[in-house]
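Participant: Based on what follows, work out the 3D shape:
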Amino acid sequence: MIKDLRVDDRLIHGQIALTWPKALGVNRIIVANDGASQDKTQQMSLKMALPSDVKALIRSVEDTVTFFDNPKAKEADLMVIVGNVTDAEKLAQALGTLVERVNLANVGRFDGVPKEEKLAIGSSILLSKAESEALDRLLKIPNLKVVHQIIPDNSAKKLEDMM
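Facilitator: Here you go, the predicted structure:
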């Protein structure tokens, strides 16, 4: 079960490494990112950011979907991190009820699209046209919670209410 599908353009960083695994009760994180899955240096950096009791798998988005074909993977409590809304939408569509919620945390700050061309939702969500369209599709998935929650101590805000 995917306890949290987090959209965070930094992938693994201090908030992820130190607070989210404990709050979610997970000790495994999957980074679903096509670029990171091909970059050995980035993979080492991401894994080094985690405490020793939390393990990371770094896969492409497609390989992440395939990973969940294994019944053992479906039963494990996991956190999945993607770098953009488009990848979150692909995973949520493909994995269905395995995804408990999608958490748009930090999005669109480093994608090269000028800020003035983006839709801003709160202070940490900046969506290009393509990302905004992916969010619209994500919000239409029945029974899927889509929230904004930077750290576990913050309350989760429904994304629909923020728009």
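Participant: going forward, measure contacts and count neighbours with C-alpha atoms only.
Facilitator: Noted.
Participant: mind listing the helices for the protein?
Facilitator: Counting by DSSP state H, the chain has helices at residues 14-18, 20-24, 34-37, 40-48, 61-67, 71-75, 85-95, 129-139, 159-162.
Participant: Which positions in the third one come out as buried?
Facilitator: Spelled out, that is helix 34-37. Residues 34, 36, 37 are the ones in helix 34-37 that count as buried (16 or more other C-alpha atoms under 10 Å).
Participant: next up, for comparison:
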Amino acid sequence: MNLKLVRIDDRFIHGQVAVAWTKFLDINQIIVANDEVANDEFQKTLMEMAKPPNVQVDILSISETIEKINADFFKNKNIILLVDSPGDILKMVNGGVDIKKVNIGGMRHKEGRKQITRTVALNNEDKETFKKLANLGIELELRAIPTDSKINFMKLLGG
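Facilitator: Next comes the predicted model:
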């Protein structure tokens, strides 16, 4: 298994992921790890429709994702792992998933969140979780598509 990209993006599979990242990284497997989406047949159908041809999509709960990755279920796959929050990344790391770098693509504005960049809005819990991830040695970058310049996400947060 080769985790080519671990990305926080609350839109999950959309143009940036389906076109730019999958081609750039030669992806043949997308994992959407989200408890809510894993239990919503309509959202699962939409994700399947949005995937690029010749790319397998698995939509799993966080615990199922941890189990399958740790069991090497995705052997010989080039993978994009998509989640919608830094908390889900921390759960995976605490569950034994080896994550060295996280790409922050988009976290839309919701009540209680403050806009940090054009595409990212965070609440205090999100900020604290990003700090925990950084303290674990995980590189955090902000970048929409592969040709964009990498931006050190912790510098945006003042850390």
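Participant: Once they're superposed, tell me the TM-score.
Facilitator: Comparison of the two superposed chains (TM-score structural alignment, normalised by the length of structure 2) gives a TM-score of 0.89, and 156 aligned residues with a C-alpha RMSD of 1.7 Å.
Participant: So what's the residue count around residue 21 of structure 1?
Facilitator: Here the number of neighbours of residue 21 of structure 1 (other C-alpha atoms under 10 Å) works out to 23.
Participant: In contact with it, which residues?
Facilitator: Counting by C-alpha atoms under 8 Å, 6 or more residues apart in numbering, residue 21 of structure 1 makes contact with 27, 28, 54, 79.
Participant: Same check on residue 18 of structure 2?
Facilitator: 50, 51, 52.
Participant: how much space between residue 150 of structure 1 and residue 133 of structure 1?
Facilitator: 22 Å (C-alpha to C-alpha, to the nearest Å).
Participant: Between the two, which has more neighbouring residues?
Facilitator: residue 150 (20 against 14).
Participant: Report the spatially closest residue to the more buried one, excluding sequence-adjacent ones.
Facilitator: Distance criterion C-alpha to C-alpha, 6 or more residues apart in numbering; nearest residue to residue 150 of structure 1, sequence neighbours excluded, is residue 105 at 5.1 Å.
Participant: from what I can see the one you found touches residue 123, true?
Facilitator: No: look at residue 105 of structure 1 against residue 123 with C-alpha atoms under 8 Å: they stay out of range, at 9.8 Å.
Participant: if you count what's nearby, which of those two comes out ahead?
Facilitator: For residue 105 of structure 1 and residue 123, the more surrounded residue by other C-alpha under 10 Å is residue 105, and the numbers stand at 18 against 9.
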